[in-house]
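> Predicted model follows, preceded by the sequence.
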Amino acid sequence: MAEIGCPGSSTEGPGSGSADSPGALSPSQRELLERCLHALNHAKNDSHTLAALLLITRLCPAAQLDPETLQRIFEAVGLDLPARLLLTACRGVESAGLPAQELISLAAALLAALSTDSNLLPHPQLLSTIPLLLNILENGQKHTEDEDESRSADAQTTFTTDEPLLSDCYQVLNAVCASEKGPEQLLSRGAVPALCRAVIKKQTLSKEKALPLLGRLLSSGVRTQSWYKHSSELLSLLRNISQDFSEASNEARLEMCSRIPLFLPPPGVENENTDFKEIVGHLWASLRPLVQGKIKQEHLGAVLVLSACLLDLFGWESVGNPKFCCLLVNRACVEVRMGLEEPPGTEISLSLQNTLTACYRIMEAAMEQACTSDAAPKQTAISGLSLQQSRQVLGALEEAFSAEIYYLKQVEEASYDDPFVFATFRCLCAWLAEETSCLKDDVIKLLPFLIGYAKTHFNGGEKGLAEWMSKMSISNTAHDRTWSRDAALRYLLPALCHLSAEDEPRRELLCLDAPALLVEFLSSGWDTIRAQSGTEENREPSLETCCSTLLNFTITEPQRVRSDPCFVALEVLLSEALPVLLHKPRLQVLAAYCCTLGLMISRLKPASAVSVDAAQRRWFSSVLQFLRMVLDCSQVSVQWDETLELHRLSLQALSGCVLNQPWIRTLMRDQDWLRSVCCRLGSDSQVSDQLEELRRALEKQK
């Protein structure tokens, strides 16, 4: 059947093909085509239909049929015929006098031609052929079952899988994969394990066509699901790829670097698998000579991207010795400087953006080591790194982050939707979360951009980035946080917490009205917690960091607190939140922040003997209840160490509130609060000094 049109041999996806078409046929050929189509429409049996189809494919190869002709063929025979031919051939039954081998070739050619019409791809009959096509690609034989699911002993047929037939099968699968829900259709029909086995068995065309198809499938939205369902087959495939990578020449390895990341699992999926850890170690062993050698710019990007992907999986554990780790970080930092320190207005190509984003990930992975204090070293990410090497890494990082600051200073609001701008912003925020003493002047000058960027996204002013993030997300796990309008602000919060504790940057933040933005964020987060009533809550580190930043402002800027309306709104929010948080054990740290922050604001109110409203009374009742609950030794939780300093501040602030608002003493006396707490804790309490200060404040009000 070699003379039958074989669309898979000349096309890889829907809509591709030769420029030749029925429109380029001579009048006599066009007339013959019409006669064949007429015969096809009036065929009385499969023999007549097959004869007409053979004539059509000989007259005009299937890949060159235009959409109108394809539609007419579909209307005449539908997808039922090729699907039926394929199933018949797989069962080893001849039809219309044709042997099974020729039937399967004709069926695959028809399906390949029809698959070029995107409207036919979701058709159930075409999708039903996918398992049969996969079986042909994997091994050319099929175990079938009768419709009643009874298995026959002779229901196995082996076919000669020549390249034209295989190309037609791949054409159909590629076309389905490119359709809207194609990856899900292929996954549910066993495409991933079948294609993996085809590659491992070194079947014909598997390297040329099966691997690229798998790459497209695994870079779609079914990536995580594929790894959860077929981790064994995918690990075997990755081991096979790793072996090829190790045996290849350096030049061939450079070409392979751009493809390997497609076949790595999402971080966290296989991290506990010792076989996978071994595979990653082998990949690093083959990758190290490329990082250490001289690489052309056109290949360096792929090497750094693969390095970043491997770092995402196991950190520095399998990378290599400290000297190599320093070299990798240095190469990433140099690339960032070269890419970003261009004259204003220079456009960064998409390929360079991809490379720089990978460099950002390498830089972030190095931060834990580089930002540790020399005086108090902690567990490092790169084991065995000397002090000199650590300082070298820190120096390289400083230069790279200086380049990021230089780049971000040039960004205008019209570019806030650019994903690369967000990647640069996020990387810089990760640095600032660890280190704010370096480049301090430059960071302060950049604060208007950082606050403006976070505020713009938080207020929903830029929709494009959110849409892009949603489109690019390939994770199906329920616990993953999807992109939200507060994402940029969440990344910035740790830096704001550090900067708000220092005079100069705090003054700049006040000029930018940062407290109001933080109160809005806290209010939004509280609305989310309240909406989750009845569900199991999780700890909210971003809200805790937001409270900590507001606490810095409250302690250091009392006049601003007294005059800024946002702190009035904050006080109302805290009075509403604390009574609810009392009963959420997993949110105890957030409750401690709310309690401390509310008391710090209350102590700044002028002295007054006037009676208070019910809302204030409920707030202070909740405060006393919370402090008694966590100070009770029988109820101290694992979060006690995290909240101890907050409780000390709360007790100090409560003393100030008692002095300014005498009615609180009455409330405490009615609850016998102080005696009850002191009896529980004894004299050696970690907060005994604060309790003594509170006792003296109460004595003054007698």
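Yes, it's here.

> rest of the way, CA atoms for contacts and neighbours
Will do.

> Which other helices and strands does the longest helix along the chain contact?
The longest helix of the chain (DSSP state H) is helix 387-409. Contacts defined by 3 or more Cα pairs under 8 Å, 6 or more residues apart in numbering; DSSP states H and E place helix 387-409 against helix 322-340, helix 350-370, helix 419-434, helix 440-458.

> Relative to P27, which of those helices is closest?
For P27, the closest of the helices and strands packed on helix 387-409 is helix 350-370, at 48.3 Å, according to Cα to Cα.

> Could you list the residues in contact with the closest one?
301-302, 304-305, 307-309, 311-312, 315, 328-329, 332-333, 335-336, 339, 380-382, 390-391, 393-394, 397, 420, 423-424, 427, 430-431, 434 (Cα atoms under 8 Å, 6 or more residues apart in numbering).

> one more time with 7 Å, if that's ok
301, 304-305, 308, 329, 332-333, 336, 380-382, 390-391, 393-394, 397, 420, 423, 427, 430 (Cα atoms under 7 Å, 6 or more residues apart in numbering).

> can you give me how far that helix is from the chain middle?
16 Å (Cα atoms, centre = their mean, to the nearest Å).

> Could you check the angle it makes with helix 419-434?
10 degrees (axes from the mean of the first three to the mean of the last three Cα atoms, to 10 degrees).

> What residues sit buried inside helix 350-370?
With burial defined by 16 or more other Cα atoms under 10 Å, the residues of helix 350-370 counted as buried are 352-370.

> one more structure, for comparison:
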Amino acid sequence: MSKKEKVPESVLRCVTALRSAKSDNDRFASLFVVTKLIKADECDQHSLKLLYDAIGFNFLNRLLKSTEVPQDCPPFIYKSIALSIVSCFCGVPEIVESDSILSIIPVLLDIVSTSDTEDMEDNLMLVSDCYTCIQAIAFFESGRKALLSQGCLLKLTEVYVEEMFRHDQALQLLVYISSKEGKHLWDGHEEPFKQLVKRLANDFNGDTTEKKFELCKMLAVFLSNGPRLPVVELQKEDWPQHTLLTLESILCSRIGTSQRDSALQLIARLLEIMGIGWGLKFGPNPRQFLLLLVNLACVEVRMKLEDRTLEQAIESADILVACYSVVELFITFMTSQGFLDFDAKQREQAYCALKGAVGSILAVLHQTDEEFSHEWTIPVTDRRTEFVCASIRILGSWLAEETSSMKEEVCAVLPFIITVCSRMYDERKLGTISDMPDPLRFMLPAFCHLAAEDAPRKIMLCQKLPQLLYDYLLYQWSIFSKWLALQPTVAADWLHVHTTPEEEDVAEANRPESESAIILVCGVFMNLAVLEPELVATDVVFAQLLKFCITNLQPLVHRQDFIVLLGNVAVLGLLLLRHHTWKYAQGDSAAFRYIQGTVSFLWDAHNSEESCDSLSLVISLRYKRDWPDLAELWFLGMQGLSNVMSKLDWIVEFIVDSGWPQEMMKSLSRIVAGAIDANTRTAYEDFLCCLLRAQPAKVRAVILENRGQEVYEVWKKLRYTYMTLDGPAANLLSALRKHNYTIGLITNGPSRSQWEKIAQIGAEDYFDSILVSGDLSCEKPQPEIFHLACQQLNVHPNKSCMIGDKLETDILGGKLAGLAATFWIPLNPLERATSSDEMPNFTIESLMDLAPIFGISPEEIR
């Protein structure tokens, strides 16, 4: 049966009448026939298309543009008739997407944006027909593009903000278009967006009907798809605070599941924008509410994920994503001072809730891994891929702060995570899909921590993560270097220029995300360089990585505003160069420039000129703001440079010729006692000792010229006056050995100076084994040096304990080596562990506190 035979007879008669019309009057007459002959249920899309073609767009267009109407008729009568007709055909995609319909968009927008004028008071049906047409057009991507090109965003926003006729339909259209077009829709239209959101938030906060939850959903859509607004500006507005308090009232009330879900989605987005710290400023008991919120989110995650397949979890994706946001925000908040202000019970409650949620995420990832046979070939645009990436993001956030719990579960899903990361990176390189999730970026902080532990590190190496990270580093560097080439050179006095918080927010937002990604990749590679020396020396990836550092450091040297990135590239290169010195024995021009830049980074970190009296060694102004991120890099860099000097004579010659050792000696001789912290002083001492050992003939003269002999004599006298094994300590060590305990000593530092110290205090009489890192290829906190000590003492690590005063070397190393317990003697009562890996099992005030623990009586140590 042909299409023509399927068309109802009444439709065919009307089509014939319309086609035979000789004038517009004839067409009007035929249209009246249409309304009488044809019933709505007789018209399918094919019939409607026949009728539309028979009417003809030219006729409709004449009606829309006509300004002359019959006497005593309303001025918009022809427009009203035309749009009534057009609205009847809006269910036919072929018609709606046609160029003819898209061409009337300006007329439609003009009518809705003037719907409150006096002329429109008697033509409200005309406005309704316009919205019907616009909604149909907006359903299609081509239609949305045409609407946006004609300024529909601003016109519809004005309709809603000014509460014009049918402004609720304008709002629904804006919600739909925003949800479809995404975050870039409002770029360049920040001010109208702020007006829209403010008005909508006020409507939401003031409504007391069921409509409140519809407005809640709409506000969440706008906040999820809006432009990035400076937080400083938003903090000046009232609506964020009032919205938070409204949501608190909702979530603390008896509400249905759908209502709770809407509130959770909105508060998650609001806190993403404003921050958890901001949320603690409002309400009668903000801490209690925040705990309620995070517990609610964690319970929701567990209920939606536990004993569920991926397909089942996807059914609750919208609310899960909102809960994920709350969980991620609170995990990050746990590392801040604000979390320490919670009492111990509240902190424990939050930790347990988060751990439970993360455990359920691990379970669903493991189940998904098994279901898909340890591969991931699902299209990147599939919701399953998006959900898996979101789950990996939460897991990465958790592991960035907490790696000590659920280790077996983490190791079980680690291969799958790396597989997904690799797949998504391959797709990202193609650049065919915008706004693609980047799970590898989310996992970088976690990889930094996991690389420091034996079991996950072996998995990472087995999965060829170094090659993936190297490729990712090149990808991110290409993005960063292109951006950097377009930036103006920062003036030398940039740190002295006063900037407002708003300007700082804008500047920070404009920095590329690739910068932080590069820094994190460097962090992972640094851990691998320290803990896998054989791999670094033999794997081609690390040789390529060293070449990357040598080649790309120079563009950063003269950039005043990328000091953290400079430090990471410089120090990573030193750690790698230690294992590849044979390639650079002659020092080519690229390697020379690299060392020049590295020395510049280390040299410029401290000076006495910027101190108040020039008698103290202080952190340079350029470094001060970022010193929390630079301090460990600087110490590692000093040690790394010392390690390569002994193998590359040209580096020593360059350092001496640069004048750095001379300046170092002058600064140290000029400052007053106590005007340099102990760790910095030790770093300089060790560096000068290594420099002297590398080329004694050349360096000795430099040191002696700068009062080196005098300084050494004073230093030696003072050092060994106060560094002694006093009576009680010596007695404790002797008593331990009498009780059949074996005792080992592990110390980091240059071999010669450490053995001199050991001999001076007579330590060999009290220890069964002594290890100095300068004699070995490893040092604290690397597990290898602890395992070697256990081997020499003929004892298993899990039957040993570590006692030390440094969290970052003694305690961390003991835990990484799997020792039974760690005892920390803090030198500074205010010092605290910065991560769970550095958390000791026991904290004691002095060595004497060990006596009762090991069964030593007070009489034995007096």
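Done, it's in. It should be emphasised that the depicted structure is a prediction, and the values quoted were computed from it without experimental measurement.

> Fetch the TM-score of the aligned pair.
Between these two chains, after superposing, the TM-score reads 0.78 (TM-score structural alignment, normalised by the length of structure 1); 633 aligned residues with a Cα RMSD of 3.8 Å.

> whereabouts in structure 2 does the longest helix of structure 1 align?
On structure 2, the counterpart of helix 387-409 of structure 1 by TM-score structural alignment is residues 344-366.

> buried set for that stretch?
Neighbour-count burial for stretch 344-366 of structure 2 [16+ other Cα under 10 Å]: 346-347, 350-351, 353-366.

> got it, and stretch 261-272 of structure 1?
P261, L262, F263, L264, P265, P266, E270.

> Check stretch 444-458 of structure 1 too.
So stretch 444-458 of structure 1, judged by 16+ other Cα under 10 Å, has buried residues 444, 446-447, 449-458.

> so which of these comes closest to P124 of structure 1?
When these are compared against P124 of structure 1 (criterion: Cα to Cα), the nearest one is H457, at 42.6 Å.

> who are the neighbours in contact with L244 of structure 2?
Contacts of L244 of structure 2 (Cα under 7 Å, 6+ apart): I267.

> Which is the succeeding secondary structure element to the host helix or strand of R507 of structure 1?
Per DSSP states H and E, R507 of structure 1 falls inside helix 503-511. With elements assigned by DSSP H and E, the helix or strand that comes after helix 503-511 of structure 1 is helix 514-531.

> what's the angle from that following helix to helix 440-458?
Using the same axes, to 10 degrees: helix 514-531 of structure 1 against helix 440-458 is 40 degrees.

> Could you list the buried residues of helix 514-531 of structure 1?
Of the residues in helix 514-531 of structure 1, those buried (16+ other Cα under 10 Å) are 514-523, 525-526, 529.

> Does L133 of structure 1 belong to a helix, a strand or coil?
Here L133 of structure 1 is recorded as helix under DSSP: H, G, I helix; E, B strand; the rest coil.

> buried set for the helix holding R507 of structure 1?
P505, R506, R507, E508, L509.

> which residues sit in contact with the residue most central in space within structure 2?
A centroid search over structure 2 (Cα atoms, centre = their mean) returns F442, at 6.1 Å, as the residue closest to the centre. Contact analysis of F442 of structure 2 by Cα under 7 Å, 6+ apart lists R393, G396.

> Let me see the ranges of the strands in structure 1.
141-145, 151-158 (DSSP state E).

> After alignment, which residue of structure 1 pairs with the residue nearest to the centre of structure 2?
In structure 1, F442 of structure 2 lands on Y491 (TM-score structural alignment).

> Would you check how far apart that match and C546 of structure 1 are?
As defined by Cα to Cα, to the nearest Å, Y491 of structure 1 lies at a distance of 11 Å from C546 of structure 1.

> List the contacts of the residue mapped onto A302 of structure 1 from structure 2.
Matched across to structure 2, A302 of structure 1 falls on S262, judged by TM-score structural alignment. S262 of structure 2 makes contacts with F213, C216, K217, as judged by Cα under 7 Å, 6+ apart.

> Mind checking which of these land in helices?
F213, C216, K217.

> So for the last one, what's the nearest residue that isn't a sequence neighbour?
What it means is K217 of structure 2. S262 (5.7 Å; Cα to Cα, 6 or more residues apart in numbering).
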